[in-house]
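Engineer: build me a model:
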Amino acid sequence: MDSQLTTCVSGPAAASDASLQAAAGQAGQNRVVRLEQMGLVPYQTAWDYQETLLAATLAIKTQNRLAAEAGQLLAPTPNHLLLCQHPPVYTLGKSGKPEHLLLDEQGLQAHGATFHRINRGGDITYHGPGQLVGYPILDLENFFTDIHRYLRVLEEAVILLLAEYGLRAGRIAGLTGVWLDFEEGAANPRKICALGVKCSRWVTMHGFALNVNTDLSYFGYIVPCGITDKAVTSMRQELGREVSLPEVENRLLPHLATLLGAEYVA
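Structural biologist: Reported below is the predicted structural model:
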């Protein structure tokens, strides 16, 4: 199984809170997740690290396939969660349109930003300081083999986190991610968290980007996900104050652990 999903793809109806909680109780092979809170790191550095972790996990899965054929014990596969921020960067997925980046090379340099074509699906998005980016490198065979459910779990963790700050967030049918004013017919739907993942043999990479104190002006130089009729927002924009990003990290982690049925190690 090798697939890419992103902020711009449609999915099934959103899972209920109860069904997501129930999914966390299903048995898995190894539900320990190694947590790394990395701070501000260049995008390429984080991407290369993800690829290294992904390759190591896939190598174990290949060895396990041979071991199973020989009737030998299987080695547990690892799970990782990287939390970080990036200097200003635009990333374009495999199905994205280059014209959705509205800056040329000189414009990128003028705004201190870089640009990367990457191996998730979907279109263009922005990462920058003040944005909490999460990269789960999980073997979903340790949890549940359903990539759409996985996306719903990531969304649900963010929705629960935002509720702690008094922000009512949810999903919009046909659009992955977390939104404010998400109800059908709402006057000003705006995205606060984007999702984009790749899954190879049930091992995930890439992840989510939650706008905490993000400089939203950078979104003015792209057509985010190719969507022209909806806005982008941040926790700071909605609350009218700076929000502690370490606090947001630490509040998000328990929700992810509960929904996945996971536990963290450093």
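
Engineer: alpha carbons only for contacts and neighbour counts from here, please
Structural biologist: Noted.

Engineer: who are the neighbours in contact with the residue lying closest to residue 190 once chain neighbours are set aside?
Structural biologist: Spatial nearest neighbour of residue 190, chain neighbours left out: residue 231 (4.4 Å); criterion: C-alpha to C-alpha, 6 or more residues apart in numbering. Listed by C-alpha atoms under 8 Å, 6 or more residues apart in numbering, the contact partners of residue 231 are 188, 189, 190, 191.

Engineer: make it 7 Å
Structural biologist: 189, 190, 191 (C-alpha atoms under 7 Å, 6 or more residues apart in numbering).

Engineer: and this one, please, so the two structures can be compared:
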Amino acid sequence: MNKKVALTDLGNKDYKDTWDLQEVLFQDILDTKIKNRREQTSVATNNHFLFVEHPHVYTLGKSGDISNLLISENQLEDIGATFYKINRGGDITYHGPGQIVGYPILDLENFFTDIHKYLRLLEEMVILTLADYDIAAERSKGETGVWLDVGTPFARKICAMGVRASRWVTMHGFALNVNADLGYFDHMIPCGIRGKAVTSLHVELGEEHIDEAEVKKRLLEHFSNLFEASLEPRALSELSALI
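Structural biologist: This next block holds a predicted model:
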């Protein structure tokens, strides 16, 4: 089993370009697995973790309801946002500046073959990271992601999650609001769940700006521990050479 994970921070990158990159990495892992089974070989499969910040964009999961996007195409242009219907699970999600987006593209056969455990560990990674900032976050039963004040009238979501998996290979991932402009969430029904608010770490801490590099560092520490993974930083040029 290969528990090495290539880590690449893409910086600010267009959603569609990043989605295309994910698809290439995802297919590379699938192709290796298929070849191994066909030829009865044991070539190690790659694992990747991408960090990225997207320009304003709304994405709708394959089972999502377009009515949860509350503005028209023209209005999207007015607020400088784009929209994509994509192949992950879940409903509608917003990505934008001030949000840390993580895309683990893993062969779970290198770790464990349990997609529910995978989602719970991603949630735990975020919960532990928020605890580092003295924020008590938790899960909400039946609602993937990370929440604050669950079971109260003040319940609010701070991290959304949505993944795709095939042959135990994952793509898409999580979006943690750190310095996000929460006004963009007013143009949708977050994750298709009515009556629930959304928040951001800087709002919860009452600070103008949170150091996102530090948040990423803490996320990676918890990811590495929870998945017993070894992270290896890779530049985008090195990543391209792998495929």
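
Engineer: quick check: TM-score for this pair?
Structural biologist: Superposed pair, TM-score by TM-score structural alignment, normalised by the length of the second structure: 0.94. Supporting alignment: 232 aligned residues with a C-alpha RMSD of 0.7 Å.

Engineer: hey, where'd the helices end up in the stretch 1-150 of the first structure?
Structural biologist: 17-23, 43-69, 105-110, 147-164 (DSSP state H, counting those that start in this stretch).

Engineer: and these, which is most packed in?
Structural biologist: Among the helices of the stretch 1-150 of the first structure, helix 147-164 has the highest mean neighbour count (mean count of other C-alpha atoms under 10 Å), at a mean of 21.

Engineer: which part of the second structure matches the very next helix or strand once past that helix?
Structural biologist: Once helix 147-164 of the first structure ends, the next helix or strand along the chain (criterion: DSSP states H and E) is strand 169-172. The alignment of strand 169-172 of the first structure onto the second structure (TM-score structural alignment) covers residues 137-140.

Engineer: before we move on, back to that, separation between the residue nearest to residue 190 of the first structure and residue 90 of the first structure?
Structural biologist: According to C-alpha to C-alpha, to the nearest Å, residue 231 of the first structure and residue 90 of the first structure sit 17 Å apart.

Engineer: one step back: so can I have TSV of the helices of the stretch 1-150 of the first structure showing distance to residue 37 of the first structure?
Structural biologist: Listed next are the helices of the stretch 1-150 of the first structure as TSV, based on distance: least, C-alpha to C-alpha, whole Å:
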stretch	distance to residue 37 of the first structure
helix 17-23	25
helix 43-69	12
helix 105-110	28
helix 147-164	17
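
Engineer: of the ones you listed, which approaches residue 175 of the first structure most closely?
Structural biologist: Among those, the nearest to residue 175 of the first structure by C-alpha to C-alpha is helix 147-164 (11.2 Å).

Engineer: superposed on the second structure, what's the mean shift for the closest one?
Structural biologist: Comparison of helix 147-164 of the first structure with the second structure after fitting gives an average deviation of 0.4 Å (mean C-alpha distance after the TM-score superposition for the first structure).

Engineer: give me the buried positions along stretch 211-227 of the first structure.
Structural biologist: 211-215, 218-219, 221-226 (16 or more other C-alpha atoms under 10 Å).

Engineer: now, these that are in helices?
Structural biologist: Per DSSP state H, helices hold no members of those.

Engineer: which of these sit farthest apart?
Structural biologist: 213 and 226 (23.1 Å).

Engineer: mind listing the strands for the first structure?
Structural biologist: 2-5, 32-40, 80-85, 89-92, 114-117, 124-127, 131-137, 169-172, 175-180, 190-200, 203-211, 231-232, 263-265 (DSSP state E).
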